[in-house]
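K.L.:
have a look; sequence and predicted model below, questions after that.
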Amino acid sequence: MKNHLLPITLALLLFVSCNNTENKTTLSIQSDEFYINDQPTLKGKVWRNYSIQGLLPNVRMVQGIYDDLNPETVNRWAYPDTKTWDANRNTKEFIEAMSLWKENGLLAFTINLQGGSPEGYSKTQPWHNSAITEKGELRSDYMNRLKQILTEADRLGMVAIVGVYYFGQERRMESEEAIKTGLINAVDWILENSFQNVLLEVCNESSFLYSYSILQEKRVHELINLAKSRQVEGRSLLVGTSFLGNHIPTDTVAAVSDFILIHGNAVEKWEGIVEQINKTKALKGYKGQPIVYNEDDHEDFDQPMNNFVAATSQKVSWGYFDYRRKGEAFECGYQNPPVDWGINSERKKAFFKILSEWK
């Protein structure tokens, strides 16, 4: 006797299996607020008499998929216990720490396909860290690591600000056309993998520091438009780019960006944060979209007013940049490989202590 229920059972199992792989976190923007799964972030919450609804507190953690393809420099990043560098361990420990960040109030982090300076700040970059080849193709090992991180972020309800280019590493690209190809491939990869918890940062700090003019202030809007034009099944990404610390975007970039990224490095007093925000909002191209700091190396978290609080007072999201200073212990900083991705240094504890008040 035939079992007519078997095909139906198999079909149901397949349906459940497919549903279990569906992404859980969807990011959107309404006016100047971020929404996760159709609800404003931090809905209805007030902190120190400031509304924090719609904000996206974040940390610069750009080395989550870091590797060094230069055999002459790779040993610089050796772990203190094994005396060797391990890119997969780096990503594994990043992922293991993500739930702790979320439990302490973090909603977003910045990661970059070309990382950032593994020294915090650098004049030269002999190391080779890039998920993008000189022709604009994507390196599968890097992208596999990124997929693991974005998948965990999706599970946790977190947002990833995914940067594509970083000055110093972009010099390895063979042409402007390769830069466009790399951007297209990165955007398409995110869309094809159905990640909807991503903000795309075309490049970190568009400026004269880039060797290609299309990554500089006067032309970077071309890449923003290119990234926004890519669609998969009717879906596209939210796109913007950042500028140097204590700078504001160009009118053109403000006009085409879905959100505004600014940096607080070199803003030495909290009053300067308010001034920077006001100048950004006064741009002719500004349309009222969310403003986000996704890099600021200032602290003073124990003070009643600091850059974090100043940005929050203006209903602007703030992002912490913590790097290991020379001579500091392994647990310090989120930028210098090998990174301790936990919350184990005094600076990290101070930041997350104030952020945990938002929960």
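P.N.:
In hand now; what should we look at?
K.L.:
alpha carbons only for contacts and neighbour counts from here, please
P.N.:
OK.
K.L.:
surely residue 245 and residue 267 touch.
P.N.:
Yes. Counting by C-alpha atoms under 8 Å, a contact exists between residue 245 and residue 267, whose distance comes to 7.2 Å.
K.L.:
comparison target below:
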Amino acid sequence: MHKPQKRWRRGITRYWMFAVLAAALVGAMSAIPAQGESTGEPNSSRQGQVHVLPGHLIGADYEPDKFYVRQGEGEWELTYTPGWQGEDFSEAVRGTLPNLRSANAVFDDESGNVHDHDPDFDPQSNTDQFIANLDSYKANGLLATDVNLQGGNPNFDATNPAFNSDGSLRPEWMDRLGKVIEAHAERNMVVVLGYFYFRQTGVFDDEDAVRKATTNVTDWLIDNDYRNVVIEIANEHNDDDYPDIISSDEGMAELIKLAQSRFDNAAFRLAVSASRYGDASILQGPAADAADLSFVHCNGKDAQGCADAVADQQGDYDRPIVLNETDNTKGEYTDDTFDEDKKSIDAMVATGASWGYMLNQWNQYIPCRYHDDCGSTKFDYALGPDPGVNGSGEELMENFTAGVLEHLKSVVYSSASESED
């Protein structure tokens, strides 16, 4: 009688051992996040990448109106710290983010109108071409580019939604954007990421869809541990073509706070803001109070006028000001406009704010808006081999931009002693 009892007890023991092991296995499996689910912990594949923040979001010991970067869990350092981007930087540019407007880097056109201008256009090839030129931008002193999920004006009627009508994300756009952000991270560069563009927000069913889109993109950044990003909720948010949730100061404040709130339980945070029209104004009212930095567009100002407006606004909020859209040429590519573009670099650097460049006909418009003979039949992100006002058509665009960025390089890579002379 005793032997069967022992076997019964051994069976019970084995049963409970298996039950405990099974429970542990289930618990372990439940701890594994579903694809796309944020755990608040960095992805191991992204550890060590560059993280960018304004000083006021880091702590009281940091300059509030300057940008800082760090590698992984390293020390926070002002941008243009030797070893991060290179050597021999001018003190005047430290803590800034010189940037290049490249709004259509993840562009597609579901209307098909793009093929009237470039029969061979392919969205992935467009993104790949942009990425292929990042090294040349960095070599000229640029730290950031400005990319918008819904693009910018390509100078024809295009359908570039990036979102579904309910605010869910279109995977094709997000795949291209992921490649862009990661390519910047590999080069210790930053993406100023715009969510919305006024010509494309008609895709949304209602304002709740806009809120969901804001949440979804921000969560996507968190899930992928993308830390080399500054968020621009909307390009020129006060445009009347936007829904009220974007165009009004109160609505924009809500969206900025919504994006910021998504980082409450994340392992990191990103800076959030939006831009206004090209009159050099910064956010107003509650939107200004909510923002982490100020974006400025200066399409309606000359170089000195833009710098003066920025200088006037620097005392309003103790945070960085980033010029991320300006056009000093107005379609005229002459020695005078070339000098004006170079003056815009010098004038903005003198304020301590971040200079940004836009030349629509070089890397945004298809074809050129101001000159019928421009010859631009495609997106072209390349810098020309003969910097300055040289050549014609597309060649002129490439050389003109190369000359402007060559001047930026001379400003950025001046030694500290030279900048003080």
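P.N.:
Received, thanks. Computed from a prediction, not measured in an experiment: that's the story for all the values here.
K.L.:
and the TM-score between these chains?
P.N.:
Remark: TM-score between the superposed chains equals 0.83 [TM-score structural alignment, normalised by the length of the first structure]; 321 aligned residues with a C-alpha RMSD of 2.1 Å.
K.L.:
circling back: now for residue 245 and residue 267 of the first structure: what residues contact both?
P.N.:
Common contacts of residue 245 of the first structure and residue 267 (C-alpha atoms under 8 Å, 6 or more residues apart in numbering): none found.
K.L.:
which SSE is residue 23 of the second structure in?
P.N.:
According to DSSP states H and E, residue 23 of the second structure maps onto helix 2-31.
K.L.:
just checking, what packs against that helix?
P.N.:
Applying 3 or more C-alpha pairs under 8 Å, 6 or more residues apart in numbering; DSSP states H and E, we find helix 2-31 of the second structure packed against no helix or strand.
K.L.:
give me the aligned partner of residue 169 of the second structure over in the first structure.
P.N.:
Matched to the first structure by TM-score structural alignment, residue 169 of the second structure sits across from residue 138.
K.L.:
got a list of what the equivalent of residue 53 of the first structure over in the second structure touches?
P.N.:
Under the alignment (TM-score structural alignment), residue 53 of the first structure pairs with residue 94 in the second structure. Residue 94 of the second structure sits next to 78-81 when contact means C-alpha under 8 Å, 6+ apart.
K.L.:
among those residues, which are in helices?
P.N.:
Of the positions in those, not one sits in helices, assigned by DSSP state H.
K.L.:
tell me which of those residues you also see in the first structure.
P.N.:
Retained in the first structure (both residues aligned by TM-score structural alignment, their matches' C-alpha atoms under 8 Å) from those: 78-81.
K.L.:
of these, grab the buried ones for PyMOL.
P.N.:
Buried residues among these (16 or more other C-alpha atoms under 10 Å), as a PyMOL selection:
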select buried, resi 78+79+80+81
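K.L.:
tell me the one of the kept ones among the contacts of residue 94 of the second structure nearest residue 153 of the second structure?
P.N.:
Of all those, residue 79 has the smallest distance to residue 153 of the second structure: 30.4 Å, by C-alpha to C-alpha.
K.L.:
for the equivalent of that closest one over in the first structure, give its distance to residue 270 of the first structure.
P.N.:
Taking TM-score structural alignment as the criterion, the aligned counterpart of residue 79 of the second structure in the first structure is residue 41. Distance of residue 41 of the first structure to residue 270 of the first structure, computed by C-alpha to C-alpha, to the nearest Å: 25 Å.
K.L.:
what helix or strand does the residue nearest to the spatial centre of the first structure sit in?
P.N.:
The residue lying closest to the centre of the first structure (C-alpha atoms, centre = their mean) is residue 110, at 1.8 Å. Here residue 110 of the first structure, judged by DSSP H and E, is contained in strand 108-112.
K.L.:
equivalent range in the second structure for that strand?
P.N.:
Under TM-score structural alignment, the match for strand 108-112 of the first structure is residues 144-148.
K.L.:
ok, the aligned partner of residue 309 of the first structure in the second structure - contacts?
P.N.:
Residue 309 of the first structure maps onto residue 346 in the second structure when the alignment is built from TM-score structural alignment. Going by C-alpha under 8 Å, 6+ apart, residue 346 of the second structure touches residue 411.
K.L.:
what's the match for residue 47 of the second structure in the first structure?
P.N.:
When the first structure is aligned by TM-score structural alignment, residue 47 of the second structure is paired with residue 22.
K.L.:
aligned counterpart of residue 274 of the first structure in the second structure, please.
P.N.:
In the second structure, residue 274 of the first structure lands on residue 307 (TM-score structural alignment).
K.L.:
could you count how many residues lie near that match?
P.N.:
Residue 307 of the second structure is flanked by 27 other residues according to other C-alpha atoms under 10 Å.
K.L.:
how near is it to residue 352 of the second structure?
P.N.:
Residue 307 of the second structure is 10 Å from residue 352 of the second structure, by C-alpha to C-alpha.
K.L.:
show me what counts as buried in stretch 278-294 of the second structure.
P.N.:
Of all the residues in stretch 278-294 of the second structure, those buried under the rule 16+ other C-alpha under 10 Å are 278-284, 287-288, 290-294.
K.L.:
between the residues you listed, which is closest to residue 188 of the second structure?
P.N.:
residue 293 (20.7 Å).
K.L.:
which residues touch the closest one?
P.N.:
By C-alpha under 8 Å, 6+ apart, the contact list for residue 293 of the second structure reads 54, 271-273, 319-322.
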